[in-house]
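**Q** Sequence and predicted structure, then a few things I'm wondering about:
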Amino acid sequence: MTHPAPTAPPPGERAVRRRLTTEIWIVLGLSLGRSGVYAVVNIVARLTEGTPLGDQSTTLNPSYSPRPLLDLTYQLLAIGFALMPVALALYLLSANGRSAVRRIGLDGRQPWKDLLTGVGLAALIGIPGLGLYALGRVLGITVEVQAAGLDAVWWTIPVLILSALQNALLEEVVAVGYLMERLRELRWSAPAIVVTSALLRGSYHLYQGWGAFLGNAVMGVVFAEYYRRRRRVMPLVVAHTIMDVVVFVGYALIPADVRGALGLS
């Protein structure tokens, strides 16, 4: 007669909380938390190098090679690998058998509503954001941001659009959907969850200066509060993608001499 193998007792609440906390640190350490740490070091370096912050610059979407096809390969690889933390976060959120994309509202159940809401959020955040960037430049607390460092080749615009989508998925899935779900499971209060998500978003933009930190933290509060109320991350992805496409592609389409006259390069 065979006896059934003994089953391990279910983990206690303390063990579950400890495991979830460790999981959060691992996910953030592989993605936006890592970026936040580097951004803090970067802003310290900028503030101590002797050049005023307003006279410094940073380049988004830089070129990786002067050879166009090799550069395209590097760009696509960078975008693809940058999305791996998104896949990890969704995988972990689906551990109980529930669809992670449905859990955080990353599905296509409400396409038109998500699109309209995303456009509205993009306008609500994007337009004041440009004004805040301009004010930060005037006050000297924001570095000059060159939004696209790619050469003008046939694949430039599609890659910039893909880069915008990658940024949106990474930030909204990890900093909003994943993080807020996990902190809710840890029984954090709603204000603490919203503030934590917003500060994380601001932290990894610190390399652009204090104005970018403030603007993105405010954006983080709005996006986190929307998610807390609606539990849908798709409109946030739409809004973020729209804002980045406007900035990246718009910058790339402006002739270099015009950008120079406007003080953008």
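**A** Yes, it's here.
**Q** For the rest of this, base every contact and every neighbour count on C-alpha atoms.
**A** OK.
**Q** for the protein, what spans make up the helices?
**A** In the chain, helices defined by DSSP state H lie at 13-29, 32-48, 68-82, 84-93, 100-103, 111-139, 156-170, 179-185, 190-203, 210-230, 234-253, 256-261, listed in chain order.
**Q** Out of those, flag the one nearest residue 55.
**A** helix 111-139 (9.0 Å; C-alpha to C-alpha).
**Q** what helices or strands is that closest one leaning on?
**A** Helices and strands touching helix 111-139, by 3 or more C-alpha pairs under 8 Å, 6 or more residues apart in numbering; DSSP states H and E, are helix 210-230, helix 234-253.
**Q** buried sites along the first one?
**A** It stands for helix 210-230. Going by neighbour count (16 or more other C-alpha atoms under 10 Å), the buried part of helix 210-230 is 210-228.
**Q** Please apply the same query to the last one.
**A** Residues of helix 234-253 classed as buried under the neighbour-count rule (16+ other C-alpha under 10 Å) are 234-245, 247-249, 251-252.
**Q** go on, stretch 146-165?
**A** For stretch 146-165, by 16+ other C-alpha under 10 Å, it's 146-150, 156-157, 159-165.
**Q** Alongside the first one, take a look at this:
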Amino acid sequence: MLVPSRRRLRLEVWIVLGLSLGQSAVYSVVQLLVKMTKAPLAQGTSTLNRSQSTREYFDLTYQLLDIIFALVPVVLVIYFLAEHRATAFGKLGFNFARPGNDLLQGLGLAALIGIPSLGLYAAGRALGITTAIIPSALDSYWWTVPVLILSAVRHGIVEEVIVVGYLLDRLGKLGWSMPLAIFASSMLRGSYHLYQGFGPFIGNALMGVVFALVYTRTRRVMPLVIAHALLDTVAFVGFSLFGKSIGLG
């Protein structure tokens, strides 16, 4: 199989990011500017899972469509990373080859990131650099919790496969050093959380560094997906059930 040229790889990366989290980062910066020019950040709010219709089953339809279409860039990445006699799933470690180890590592990472995230959220609110985060504003239906769990899994897959597995691979092939690639990956992760304020930017950038370092050692993205999905599930479902603001990893 022919090795793509650097020019082709750069174009590929811009296409993937433009269709996914790079686009989210641009919108996030604009949303941050809107909030900052309207009122102090401490008075702003950031709602992560919104109802999209007052009619129950149309809202469910919209929620599921959002989840499905958000995963399309992941399919594109899997296609780009596929090589002769080697699947992208194996290359990224995005499979069930080591379920026990992946689960244990995911649980450990979730604990490592989750507890400090709550502290960073509280500190950011106290300093006035973080908006109030509302993890879920969905109405209470029979499908609310399952959809929130699916949304959490979606975030875990999209972010970890693209920002860690794919981006580190492509930046490495473009000649970037590993420290520089990790820095770029973590800054991207932080930037698409900027709409929540500067606290979540810092917290998610640090999380990006930790996740990228773990990936460079294990070459498996699955533990990162598990950890991220667990963090978001606790935040989304916990808020939906108990109505308390929770800092996100």
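**A** That came in fine, so what should we check first? These figures come from a predicted structure and were not determined experimentally.
**Q** TSV for the helices of structure 1, including distance to residue 61 of structure 1?
**A** Output for the helices of structure 1, formatted as TSV (distance: least, C-alpha to C-alpha, whole Å):
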stretch	distance to residue 61 of structure 1
helix 13-29	22
helix 32-48	15
helix 68-82	9
helix 84-93	18
helix 100-103	28
helix 111-139	18
helix 156-170	8
helix 179-185	26
helix 190-203	19
helix 210-230	17
helix 234-253	8
helix 256-261	16
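**Q** ok so, going back, redo the helices and strands packed on helix 111-139 of structure 1 as CSV? Include distance to residue 26 of structure 1.
**A** Below are these laid out as CSV (distance: least, C-alpha to C-alpha, whole Å):
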stretch, distance to residue 26 of structure 1
helix 210-230, 21
helix 234-253, 23
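**Q** looking at the ones you listed, which is closest to residue 99 of structure 1?
**A** Closest to residue 99 of structure 1 of these, according to C-alpha to C-alpha: helix 234-253, at 14.7 Å.
**Q** Please give me every residue in contact with the equivalent of residue 227 of structure 1 over in structure 2.
**A** In structure 2, residue 227 of structure 1 lines up with residue 215, judged by TM-score structural alignment. Contact analysis of residue 215 of structure 2 by C-alpha atoms under 8 Å, 6 or more residues apart in numbering lists 164, 165, 221, 224.
**Q** Over to residue 70 of structure 1?
**A** Neighbouring residues of residue 70 of structure 1 by C-alpha under 8 Å, 6+ apart: there are none.
**Q** what does it align to in structure 2?
**A** Checking TM-score structural alignment: residue 70 of structure 1 goes with residue 58.
**Q** State the distance from that match to residue 52 of structure 2.
**A** According to C-alpha to C-alpha, to the nearest Å, residue 58 of structure 2 and residue 52 of structure 2 sit 8 Å apart.
**Q** now do residue 105 of structure 2
**A** Counting by C-alpha to C-alpha, the gap from residue 105 of structure 2 to residue 52 of structure 2 is 35 Å.
**Q** Stretch 74-81 of structure 1 vs structure 2 - mean distance after superposition?
**A** Taking mean C-alpha distance after the TM-score superposition for structure 1, the mean distance separating stretch 74-81 of structure 1 from the aligned residues in structure 2 is 0.4 Å.
**Q** before we move on, the earlier item: residue 105 and residue 52 of structure 2: who's more crowded?
**A** A side-by-side neighbour count of residue 105 of structure 2 and residue 52, using other C-alpha atoms under 10 Å, places residue 105 first with 18 against 14.
**Q** and residue 25 of structure 1, what pairs with it in structure 2?
**A** In structure 2, residue 25 of structure 1 lands on residue 14 (TM-score structural alignment).
**Q** What is the burial count for its match?
**A** Using other C-alpha under 10 Å, residue 14 of structure 2 has 14 other residues around it.
**Q** residue nearest the centroid of structure 1?
**A** Centroid-nearest residue in structure 1: residue 171, 2.6 Å away (criterion: C-alpha atoms, centre = their mean).
**Q** Now do the contacts for that residue.
**A** By C-alpha under 8 Å, 6+ apart, the residues touching residue 171 of structure 1 are 32, 201.
**Q** Quick check: the gap between it and residue 147 of structure 1.
**A** Distance from residue 171 of structure 1 to residue 147 of structure 1, by C-alpha to C-alpha: 18 Å.
**Q** before we move on, what about residue 29 of structure 1?
**A** Residue 29 of structure 1 sits 25 Å away from residue 147 of structure 1, going by C-alpha to C-alpha.
**Q** Please apply the same query to residue 223 of structure 1.
**A** According to C-alpha to C-alpha, residue 223 of structure 1 stands 23 Å off from residue 147 of structure 1.
**Q** Please point out which of the contacts of residue 215 of structure 2 structure 1 shares.
**A** For those, the aligned pairs still in contact in structure 1 (both residues aligned by TM-score structural alignment, their matches' C-alpha atoms under 8 Å) are 164, 165, 221.
**Q** and the aligned partner of the first one in structure 1, how many residues sit next to it?
**A** This means residue 164 of structure 2. Matched to structure 1 by TM-score structural alignment, residue 164 of structure 2 sits across from residue 176. Residue 176 of structure 1: 31 surrounding residues under other C-alpha under 10 Å.
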